[in-house]
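J.: Provided below are the primary sequence and the corresponding predicted coordinates.
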Amino acid sequence: MASATDHTTLGKQTALPQSPEEAVLDRVPNPHPDTLYVARFTAPEFTSLCPVTGQPDFAHLVIDYVPGDWLVESKSLKLYLGAFRNHGAFHEDCTIAIAKRLVELLAPKYLRIGGYWYPRGGIPIDVFWQTGPCPDGVWLPDQGVAPYRGRG
């Protein structure tokens, strides 16, 4: 795990990692560790591959977390998420693996992820996970992704 001073991507031209396992997530010190607040990352064009067919799968990911001592460095997060582009895994695996990797790196006070997967074969799959209850007094807005509505 990279330390706060070992940034692997910040300020450098960086190639997309070949896999999520090879991707390095960087963290930086939280300038307000004494304040409860939510940081949100939205990835409306997340892509991975179906592990059975090799066909692309698309999702709209929303990651909310209440930082402790660390923040995720955004460029390294973008590269990590981009590394799934050639990675074969089911929707549930991708969504939960991303959340667990962030929890391991950051030790946040709270984290939740919503994986809103676009339909393949006529069925959308949405995957949700959180570390526990959101701390009292934190404003946690709705993730803002409309539920899928097919033609009917």
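T.: Everything's here; your move. Residues are numbered from 1 along each chain as shown.

J.: okay, CA-based contacts and neighbour counts for the rest of this
T.: Will do.

J.: list the buried residues of the one helix or strand residue 62 maps to.
T.: If you go by DSSP states H and E, residue 62 is part of strand 56-66. Neighbour counts over strand 56-66 (16 or more other C-alpha atoms under 10 Å) mark 57, 58, 59, 60, 61, 62, 63, 64, 65, 66 as buried.

J.: comparison target, given below:
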Amino acid sequence: MTDTPISDESGPRFLGQQTPLPASPGEAVLDYVPNPRTGALYLARFAAPEFTSLCPVTGQPDFAHLVIDYAPGETIVESKSLKLFLGSFRDHAGFHEDVTVGIGQRLNEEMKPRWLRIGGYWYPRGGIPIDVFWQTGAPPEGLWVPEQGVAGYRGRG
């Protein structure tokens, strides 16, 4: 363990608090705290197997399994704020590509990791599953990057 504090002077806003879902992704606030292992090259993974948003044309729900991998820089994302941010998409209308890439870009712009990738494994609508992938570039030399572990959609067979 290190002596590095786990939050800045204001601290994470949501830990230990009952917090409603933000009304929209734009209103969601992501908390970042100092990386307790800034000298180490490592990968952190978040999996959201029950992610939902809305189709921008029909308003019907879309479901995805998101996997977010990142190599932290100076900060890490606080997991409860990430959960609330992802939950804010429940009533947000957006195409699969826009939602997946937008989540990755926001995390990258705010957190400034050494490397980030997101995989959006969307369940079929109209008989066609859509998988969307985005990353910031090549992973840093020496970073262990395991497969995301989500199989392509196979239906019943």
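T.: Structure's in. What do you need? On a predicted model such as this, the values are computed, not experimentally measured, just so you know.

J.: TM-score of the superposition?
T.: Between these two chains, after superposing, the TM-score reads 0.95 (TM-score structural alignment, normalised by the length of the first structure); 150 aligned residues with a C-alpha RMSD of 1.2 Å.

J.: ok so residue 93 of the first structure is a helix residue?
T.: Yes: membership of residue 93 of the first structure in a helix is supported by DSSP: H, G, I helix; E, B strand; the rest coil.

J.: what residue in the second structure is paired with it?
T.: Applying TM-score structural alignment, one finds that residue 93 of the first structure aligns to residue 98 in the second structure.

J.: residue 113 of the first structure too?
T.: Matched to the second structure by TM-score structural alignment, residue 113 of the first structure sits across from residue 118.

J.: on that earlier part again, packing partners of the strand holding residue 62 of the first structure?
T.: Here strand 56-66 of the first structure touches strand 39-49, strand 110-117, going by 3 or more C-alpha pairs under 8 Å, 6 or more residues apart in numbering; DSSP states H and E.

J.: so which elements touch the last one?
T.: Contacts of strand 110-117 of the first structure with other secondary structure elements, assessed using 3+ C-alpha pairs under 8 Å, 6+ apart, are made with strand 56-66, helix 91-106, strand 126-130.

J.: the same query, at a cut-off of 10 Å, please.
T.: Packing partners of strand 110-117 of the first structure (3 or more C-alpha pairs under 10 Å, 6 or more residues apart in numbering; DSSP states H and E): strand 39-49, strand 56-66, helix 91-106, strand 126-130.

J.: figure out which of these is closest to residue 72 of the first structure.
T.: helix 91-106 (7.0 Å; C-alpha to C-alpha).

J.: ok, average deviation of that closest one from the second structure?
T.: On superposition with the second structure, the mean distance recorded for helix 91-106 of the first structure (mean C-alpha distance after the TM-score superposition for the first structure) is 0.6 Å.
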